[in-house]
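Participant: Sequence and predicted structure, then a few things I'm wondering about:
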Amino acid sequence: MKLDHIQLSNQEILDKEFKIAMRGYKQEEVDEFLDIIIKDYSVFQQHIERLTQENERLRKNSEHTRSRPANSVHQVNYDVLKRLSNLEKAVFGKKYNEIDSDSF
């Protein structure tokens, strides 16, 4: 949805004056209905602003993630490999020690 296609603001709806005719609509009903529309417009505008801000924040985070240096990725891989190696030593090291002690 493009915002440039919105023709009325909530203020323009609020300020709209209609001509009074002999057999026209009841002014109170029209005013109540317009009040509902104005409230909805306000809610929509707030929601659009929040989404726009969130979109901008996500775009900046995405750019930041893409611009991260390659060293940090390699550092993470190194950390994972180091943890995996320690885990293998803890698990398999005990099994090797048990096998060695059983053979004596």
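Facilitator: Received the coordinates, thanks.
Participant: hey, let's count contacts and neighbours off CA atoms from now on
Facilitator: Will do.
Participant: Secondary structure element holding residue 40?
Facilitator: Per DSSP states H and E, residue 40 falls inside helix 27-66.
Participant: could you say what helices and strands that helix packs with?
Facilitator: On a contact count with 3 or more CA pairs under 8 Å, 6 or more residues apart in numbering; DSSP states H and E, helix 27-66 meets helix 10-15.
Participant: Pasting the second one now:
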Amino acid sequence: MEFKLKASAILEKEFKTGLRGYNQEEVDIFLDDIIQDYEAYEKKVAQLQLENKQLKEELAEAPKRTQAAPQVGATNFDILKRLSHLEKHVFGSKLYE
């Protein structure tokens, strides 16, 4: 993506004056506002491009993180806890007396 105009090109632009031309001061004030907008726009685009790059890197690394070793201890504990509840339900409290 290339910009047609840069802030410096707007700043350096000179207009020819005619017999009934525009008020040069008004044009300069308007061009100053345009320059400020272009500079803010260029900064925002650069910021978003950087953020986009970082998010793409995070997205590329996400599968690596999810393929890490599962929490075996937590899984085993959960299974044992469920088994204990099942035993209590099936055999009742007589099993634990």
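Facilitator: It's in. What you see is a predicted model, and the numbers here were worked out from it, not measured in a lab.
Participant: Run the chain-centre distance for the helix holding residue 40 of structure 1.
Facilitator: Chain-centre distance of helix 27-66 of structure 1: 14 Å, with CA atoms, centre = their mean, to the nearest Å.
Participant: now swap in stretch 19-35 of structure 2 and tell me
Facilitator: For stretch 19-35 of structure 2, the distance to the chain centre is 38 Å (CA atoms, centre = their mean).
Participant: how about that stretch: buried residues?
Facilitator: 31, 35 (16 or more other CA atoms under 10 Å).
Participant: tell me, that stretch lands on which residues of structure 1?
Facilitator: Aligned by TM-score structural alignment, stretch 19-35 of structure 2 falls on residues 22-38 of structure 1.
Participant: which other residues reach that stretch?
Facilitator: Residues outside stretch 22-38 of structure 1 that contact it (CA atoms under 8 Å, 6 or more residues apart in numbering): 10-11, 13-14.
Participant: From these, list just the buried residues.
Facilitator: Applying 16+ other CA under 10 Å to those flags residue 10 as buried.
Participant: which residues in structure 1 does stretch 46-60 of structure 2 align to?
Facilitator: Using TM-score structural alignment, stretch 46-60 of structure 2 pairs with 49-63 in structure 1.
Participant: That stretch against structure 2, how far on average?
Facilitator: By mean CA distance after the TM-score superposition for structure 1, the fitted stretch 49-63 of structure 1 averages 0.9 Å away from its aligned residues in structure 2.
Participant: just to revisit the earlier point, what's the most distant pair in the contacts of stretch 22-38 of structure 1?
Facilitator: Every pair in those was compared (CA to CA); the two farthest apart turn out to be 10 and 14, at 6.2 Å.
Participant: Perfect, I'm done here.
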